[in-house]
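J.: Provided below are the primary sequence and the corresponding predicted coordinates.
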Amino acid sequence: MTYQNTLNVLFNLKKTIPNYSCDTEKNLIAVIGGLDSETSLHMANFLSIYKIPQVTYCFFAALMNEKTEFPFVYQMVPNEAQQYNGIVHLFLHFQWKWIGIIALDDEKGDRFVQNLLPLLSQNGMCSAFIDRLPFVTSTDNMIEIFYLSRPRESMALFLTNTKVNVFVLNADTFTILMLKWFLYLAQTEDLTEAVMGKVWVMTAQWEFSSHIYYRNLDIDFFHGALSFTLNSNEVFGFQNFLQVLNFHWPKGDGFIRVFWEQAFGCLWPGTKLGKELIDICTGEEKLESLPGIFFEMSMTAQSYSIYNAVHAIAQALHARYSAIENHRTVTGDRGSLEPPHQQPWQVTACIS
C-alpha cells in the first residue's frame, strides 16, 4: 500500500504508469513523511530514484542513518537508538531492576527488544517477561484476536504479576492502540486494581490520539506514566488557527471531511441519511470541545516536527529562488518574472 500511494504521489494517474506523468501542473519538489521508520523506508526506495528530498518526522531505525544509501532523506528527530540509553539511565536512577517489556509482534517490536535487552543486562537489570502484542490490520480483526484465549491469558498474567510494577514499551501508534484495548478489557474483567499503580515507561513516539471508538475510554491507568519526549514549542497563530477552523474553508484538504464527521459524530451536509438519526455537521463545531484523548489543542512534539519539516522545505525553496534572482541581477538577465521550474535535486542542495 505504501509503494502504491508513493507512486500515486509521483505520477498522479488513475492507473499508475511508472516513469510517466501527464500532469504538467504538478511539480513535486519534496515529500514529508512517513508516520514510522518502516513507512519512511518504503517511501525512500522510490523517492530516491527520482532524487526527491524526503523530510521525515518519525524516529528512524539505525539503517536509515546511512547517507550513502539514503542521500535524499532528512530527519527532523534523532535516531531512535538514543532513547535506549535514556531508558536505562532512568531505571538506574530509580533503582528499578525487574522490568516488564511490552512490544508489538512485528519487526519494530523485534528491534526494540533486541536493542533494549543487552543494555538492561549490562547494567544489572533483568526482564521479568517480554509480552508481544498481536499486530492487527483492522478493527474487526482486532476484536477477534482479543477474544481469543492466548492474548487474554497473557494480558491477565502480566497485569496480575505483583512482583512487576514497572513496564517499558515501544510506544508507537499501533502498540498504544493494542495496549489500550488490553487495558479496556482489563476493566471489563475486574482487573482494574491490577492495572492501577503500575509504572509505564514509554518511548518518545507514543501516540495517544484516539480512534472514534476510544473517545470515551477512561485512561486513568496511564496517569503518571513516564515518557521521553521530543522538543516542542507553541507556534505563533496555531491556537487561533484551531479555534477558527471549520470544514467550510480549507481547500485541498482531503482529510477534513472524514476527520470532522468522526470527531463530532455528525454527517457532511448533503449526505444521504439512512434510518439512523445522525446530526448534520454545521461547521460551528469547535475543536476545543473535543476530549483531550481524541484531539490535542496544544502543539504536540509530532506536530512541531512536521511544522519544522515544512519550514525546512520552505527555506530551501527561498534559498534556491534567492540564488537565481541574485544570479540574474549580476548577469543583467531579467528573463521571465515567473519563478523558474525547479527540479527536486536542485532543492535538495539547499536543505540543511
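T.: Thanks, I have it.
J.: from here on, contacts and neighbour counts on C-alpha atoms
T.: Fine.
J.: can you count the residues close to the residue nearest to residue 171 when sequence neighbours are not counted?
T.: Of all residues not flanking residue 171 in the chain, residue 206 sits nearest, at 4.3 Å (C-alpha to C-alpha, 6 or more residues apart in numbering). A count of neighbours around residue 206, defined by other C-alpha atoms under 10 Å, yields 19.
J.: give me the three-state assignment for residue 206.
T.: coil (DSSP: H, G, I helix; E, B strand; the rest coil).
J.: who's in contact with it?
T.: Taking C-alpha atoms under 8 Å, 6 or more residues apart in numbering, we find residue 206 in contact with 170, 171, 172, 173, 176, 227.
J.: structure two is appended below for comparative analysis:
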Amino acid sequence: MIRLLLLAWLLPQGSCLTKRTQTRSLKPFQLYENFHREGDLIVGGNLPLFRAVVKDPSFKEYSREQDHPDLKLVPKNYQYILALQFAIKEINEDRTLLPNVTLGSRIYTECNFASKTTEATLSLLSTRRQMVPNYKCESRDQLLSVIGSLDATTSRQMASILGSFKIPQLGYGSFNSDKEDETVSSSFCRIDPNQVLQYRGLVHLLLYFHWNWIGLLAPEESSGENFIQTLTPLLTQNDICVAFARRVIPETVTFLQHGRKWMKHVSDLFKSDVQVVIVFLDSNTLRNLLGPMSVMKKLNKISARKVWVLTAQWDFVTEGSQKQWKGLKSFHGALSFQIHSKEVPGFAQFLSELDPHQPQADAFLCRWWRVVFDCEFLGSGLIPSRSKRKCTGEEKLEDLPAFVFSVTMTGHSYSIYNAVYSVAHALHDTMRSPGTNRAVMGGVNRLPKLQPWQILAALRKTRFNNSAGDEVSFSEHGRRPAGFDILNWAFFPNDSCAVVEVGGLDPQAPPGEDFSINPDTIVWDSQEIPFARCVKRCPPGQSRRVPEEKPVCCYECNSCPEGTFSNQTDATQCTSCPEDQCPNKEGDQCLLKKINFLPYQETGGVLLASLALFLSLITLLMLATFIQQRDTPIVKANNRSLTYVLLVSLLLCFLCSFLFIGRPRRVTCLLRQTTFGIVFSVAISSVLAKTITVVLAFMATKPGNMARKLLARQPANSIVLICPLIQTAICVVWLATSPPFPNLDFHSIAGEIVVECNEGSVTMFYNVLSFLGFLALVSFMVAFLARKLPDSFNEAKFITFSMLVFCSVWISFVPTYLSTKGKFMVAVEIFSILASGAGLLACIFLPKCYIILLKPNLNSREHLRRKMGI
C-alpha cells in the first residue's frame, strides 16, 4: 500500500492506479509526501486517513524481504482532508481576507507510528523532497501553521518539534486542563473543546437517566489514566459508582497478538450486570472489540444489552467498504459525544463536485473512491476483476452510510475548518499591523517578513464569526467556546444506519441550561431506558441509608420518621415540614394542618353550648320563682339577698362558658379566666356567707354574746364583697403583668394547629384556681360543722353536699386538664364549670324548689310554728 501511495505521488495528480502498476522497491518506513498544493504560505496537516497495523511488533531489524506495515484506509476520515482543502479554497477565493496572498497545503496521513510522525513533522519544516528542517531553498511554500494531529499522543510528539521553531500547531489533545497544555508546547493550540466540559456532560447524562452503576473502558496509557482520574471524582460527587474501570491495550498491533485479552474483556462485559459503559477509546482500539463481541453473541445467543456512551475521541468508522460495517451492530442504541458542528454553506456542493477523473483531484481520492464504492478504475487497458464493478466517477456520496462517510461536516472536520480560518484571520491581522515589514520590489508589495511567533500571538487574539454563524475564538491554550453534540446511533436489519442528534452541551448557556437531551428521540437496544443502577430507587416518602462496607450506590430505603417527609426520589434524608404543615400518610408531601379549637359547629361545641344554655334557663326560672315567693318562709329563712346573689352568680357562671367556645380572640382570651374566676368567687362567697349566717344565727341565742353582735353587723355582706375583690385584685395583677393572648400551638397535637389562649402567666392562673379552692374548702368545712343544727330550713347540710360536689369536680379537673390538649382541654374546663355550677344549683336550690312548687303547705308560717312547737 505504501508503494501505491508512492506511485500516486510520482504520477500526475488525478491519475488512478490499479493493483498491477509496477513500482520500484522501497525502504521500510520511507516517508513520502501524500499531498501538496503550492501557495505563498503553506498550511501543513497531519491527518488520520490511514491506520497502520504491525504484524510482528517484536522485530529488531527490518529487511527488504519483510512485509511493510499494513496500511488500512479509514474512509470516514477523508472528510478531514476535504475540510482543510475546502477552507483553503474559500480563503483563496475571498477578496477581503488575505488579498494578494495564496494559501497552499501539504498533507501527511498519520499512521500511529512515532517514527513516521517525527519524519512528517520534520518534512513540514523542510523544503519539499528534502529533510533539512528550517532550511528553505524556495521563496514560496513557507510553512505558516500545522493542523493536527487528531490524536493526543501524536499531538504531543509533533508539538515537541514544532514548538522549538515556534510554529503554531492546532491539534486535538485529550488533555484534562489548560495546565496540561502548558506542558506540551507554548505554540500548541487546541481545536477541540476542553475535556472537562465533556466530563460534565457525561455526568449530566448519567444523572438525567438516573444511572449510577456504570463501567469505564479506557486505554492503558496516560490519556486513559487522565480520563479515569478526572472523571471518577466527578462521578463520586454525584453519587455515581464505577463498577469496573478496565484498561484496554491501545490498538497498535493486530488483534491476534492480544486475542485472549480482548476476549476476556468482552467476556467480562457480557457477564457483568452493568448496563451502561462509558468508553474512552479511539476508533482503532475500540474496533478490536467488534470481533469478540460478535463471537460472544453467537456463542451465548443473547445480546449484551449494553448502552455504550462514547466520548468524542471515538467515532463510528469502518475500514474498507461498507460491507464491513456489520460488526458495528453491537453498538445499536449507543450514545456518542461529538464536537459541536454546524452545516457549513457550500460544503455539500464542494463534495458533490468531487470527481476522481479530474486532473486536480488529490492523491487520496482515487484510492478512497475505490474503497468506499467497492469498485475499480480501468487503467492500462486492464479489465476489472469479476468481483468488482467498474468505477464510473458518477457514484453518489449521499448513498454511503454515515459510518462510512458523512456528507455533513463532522465535529472534527468542523474544528479543522475553523482552525484553518483562524490561522488565516491571524495572518490577516498580522499583515495589517503597522509594525509588519514588507519587501518592496518594483512598487509591488511582496509577502511580509513574518516570524512564526507573530502569527502565534495574533492567533490567540483572533475572534470572528464563521460562515455557519458560530463565533470562533482562541484563548491562551485553545479554541473557545465550543460545545458537544450528543448523537444516537441505530443500526437496522436491512443494513441501514441512522444517526440522530438527541442533545447537546452548550458552555455559553446559563447555568442549569447548558445540558439538553430529548429522550423521546433515542432508540435503545432494549427498546426501553435501561436500568443501570445497583438497587431500585427510593420512592418519595423514604430516604437512603448506605449499609456498612457497601458502595454509596448500593443503599437501602427507609421510611421517613414521624413528622418528616421526602418529596424526591432517592432523597438523602427526610426533612421536617413547616410548622403549619404535616406529612401525609405516605410521607411524600406536606399537608396543611387541621385547625384545632372548639367551634359551635362541632358536636362537642353544640352539646356544651346547649347544656350551658339549659342550665342558664333553669337558673333564670329558679330566680324568678324565688323572687315570686320572696315573702314565703323558705325564701326568707336563709337570707333572701344572698339567695338572689348566688343565683345571679350561677347564671353568669353558666353564661361565661360561651367565652370558651369558638375561635379564641384577643378579647375572649382576656375575659375567659378572669370572668370565670371573679364570678365563681362571688358564687362561693355567697355560699360561704349563707353558711356563716346559719352558724351565727344558732350561736346568737343568748342576749349580748359575740355571735349576736357579729350577726347584727351583717358579716355576709362583707364576705360577699371582700372575697370577690381579692379575686379581682389577683386578676388585675395577672392582666397587668402577663395577660392571656391568642396563640397557635404547632407541636402539641400531631397534624393539627391548636388555636388556644395562652394563659400568659401559668402561676397567676393557678392562683385564681387556688383562691377558688380555698373559698370552697372553707365553705365545706363550715357547712360540715353546721350540718346538724336544728332548723326546718337549715341549708347547711345542702351546702355541704354542694361543696363536696364542687371540690370533687375541681380536684379531678386539674389532672384531666393537664393531660388533654387542644379543644379537649377547653371542653374539660367548660364541663367543670357547668358541672360545679350545676352541683351548687341542684344541691342548694332543688330541695327548696321542690317545696315551693310541689309542697306549698310546707312553705307556711303555721307549718313552721307547729314544727317548732309554738
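T.: Happy to help now that I have it. Predicted, not measured: the structure shown is a model, and the values here were computed from it.
J.: quick one: TM-score?
T.: Laid over one another, the chains give 0.84 as their TM-score (TM-score structural alignment, normalised by the length of structure 1), with 342 aligned residues with a C-alpha RMSD of 3.1 Å.
J.: if we can go back for a sec, map the residue nearest to residue 171 of structure 1 across to structure 2 for me.
T.: In structure 2, the residue paired with residue 206 of structure 1 is residue 314, using TM-score structural alignment.
J.: now do residue 120 of structure 1
T.: Using TM-score structural alignment, residue 120 of structure 1 lines up with residue 235 in structure 2.
J.: one more: residue 35 of structure 1?
T.: Aligned partner of residue 35 of structure 1 by TM-score structural alignment: residue 150.
J.: can you give me the neighbour number for the aligned residue in structure 2 for residue 244 of structure 1?
T.: Using TM-score structural alignment, the equivalent of residue 244 of structure 1 in structure 2 is residue 353. Neighbours of residue 353 of structure 2 under the rule other C-alpha under 10 Å: 10.
J.: what ranges do the helices span in the stretch 151-300 of structure 2?
T.: 152-162, 178-184, 195-208, 222-237, 259-271, 283-300 (DSSP state H, counting those that start in this stretch).
J.: okay, the ones you listed, which one's buried deepest?
T.: Counting by mean count of other C-alpha atoms under 10 Å, helix 152-162 has the highest mean neighbour count of the helices of the stretch 151-300 of structure 2, with a mean of 21.
J.: what's the spacing between that helix and its chain's center?
T.: Remark: helix 152-162 of structure 2 is offset 41 Å from the chain centroid, using C-alpha atoms, centre = their mean, to the nearest Å.
J.: list the contacts of it.
T.: Residues contacting helix 152-162 of structure 2 (C-alpha under 8 Å, 6+ apart): 112, 114, 117-118, 121-122, 148-149, 168-169, 171-175, 184-185, 187-188, 223.
J.: got a ChimeraX select line for the buried ones in those?
T.: To isolate the buried ones among these in ChimeraX, judged by 16 or more other C-alpha atoms under 10 Å, type:
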select :112,117,121,122,148,149,168,169,171,172,173,174,175,184,185,187,188,223
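J.: among the contacts of helix 152-162 of structure 2, which are located in strands?
T.: In strands, judged by DSSP state E, the following of these are found: 169, 171, 188.
J.: would you mind giving the residues you listed as a markdown table with distance to residue 772 of structure 2 added?
T.: Compiled in a markdown table, those are given as follows (distance: C-alpha to C-alpha, whole Å):
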| residue | distance to residue 772 of structure 2 |
| --- | --- |
| 169 | 100 |
| 171 | 97 |
| 188 | 96 |
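J.: still on that earlier bit, just name the closest of the contacts of residue 206 of structure 1 to residue 137 of structure 1, please.
T.: residue 173 (12.5 Å; C-alpha to C-alpha).
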